[in-house]
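Undergrad: Just a sequence and a predicted model for now, questions to come.
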Amino acid sequence: MSTGKEDKAKGTANKAAGKVKEAAGKVTGSEKTEAKGKVQQAKGELQKGKGEAKEALKKKH
C-alpha cells in the first residue's frame, strides 16, 4: 500500500502530465489527446486527494 506522500506525488505528476497532454492536443487539434489529458488531470487530482486523506488519518492516530 502506498503512503500519503507517495499518492500526493503521483497525483501531482499525473496532473502535470495531463496538462502537457491537453496542451499538445489543443496545438495539434487532436480532441482525443486533449480529452486524455483532462482525464489524466482528474486522475491526478483524485490521487492527490487520496494522499491528503491518508496523511490526515495518520495524524489523527
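TA: Here it is on my side, so go on.
Undergrad: C-alpha only now, for contacts and for neighbours.
TA: Noted.
Undergrad: packing partners for the top helix by length along the chain?
TA: Identified as the longest helix of the chain according to DSSP state H is helix 31-60. Identification of packing neighbours for helix 31-60 by 3 or more Cα pairs under 8 Å, 6 or more residues apart in numbering; DSSP states H and E yields helix 4-28.
Undergrad: List the buried residues for the helix it packs on?
TA: 4, 7-25 (16 or more other Cα atoms under 10 Å).
Undergrad: Now do the contacts for the closest residue in space to residue 42 that isn't next to it in sequence.
TA: Closest residue to residue 42 apart from its sequence neighbours, by Cα to Cα, 6 or more residues apart in numbering: residue 15 at 7.2 Å. By Cα atoms under 8 Å, 6 or more residues apart in numbering, the contact list for residue 15 reads 40, 41, 42, 43, 44, 45.
Undergrad: Okay, one more to line up with it:
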Amino acid sequence: MTNIDELAKSAKGTLDKATSVVTTVEDSVSDTIDSFSFNAENILSIINIASSVVKSIISSFSSKN
C-alpha cells in the first residue's frame, strides 16, 4: 500500500510540473503572438503612411506639368 501512495504522490508531482511547463509555454506563445500582431500592425501603418507620402509627391510633380 505504501508503494501505491508513493507512486500516486510521484505521479501528482510529475503532473503538477508538466502543468506548470505547459502553462509557461502557453503564456510565452501568447505573448509572442501578441507581440507579432502589434509589430504587424505597425508595419502596415508605416507602409500606409509611406504610400500616402509617395502619392503626394507624385501628385505634386504631376500637377506642375
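TA: In hand now; what should we look at? Not measured: the values here are computed from a predicted model.
Undergrad: if we can go back for a sec, put together a markdown table for the contacts of residue 15 of the first structure, with neighbour count and distance to residue 32 of the first structure on each row.
TA: Shown next, in a markdown table, are the contacts of residue 15 of the first structure (neighbours: other Cα atoms under 10 Å; distance: Cα to Cα, whole Å):
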| residue | neighbour count | distance to residue 32 of the first structure |
| --- | --- | --- |
| 40 | 22 | 12 |
| 41 | 24 | 14 |
| 42 | 16 | 15 |
| 43 | 18 | 16 |
| 44 | 24 | 18 |
| 45 | 19 | 20 |
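Undergrad: Redo those residues as JSON lines? Include distance to residue 60 of the first structure.
TA: Formatted as JSON lines, the contacts of residue 15 of the first structure follow (distance: Cα to Cα, whole Å):
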{"residue": "40", "distance to residue 60 of the first structure": "31"}
{"residue": "41", "distance to residue 60 of the first structure": "29"}
{"residue": "42", "distance to residue 60 of the first structure": "27"}
{"residue": "43", "distance to residue 60 of the first structure": "26"}
{"residue": "44", "distance to residue 60 of the first structure": "25"}
{"residue": "45", "distance to residue 60 of the first structure": "23"}
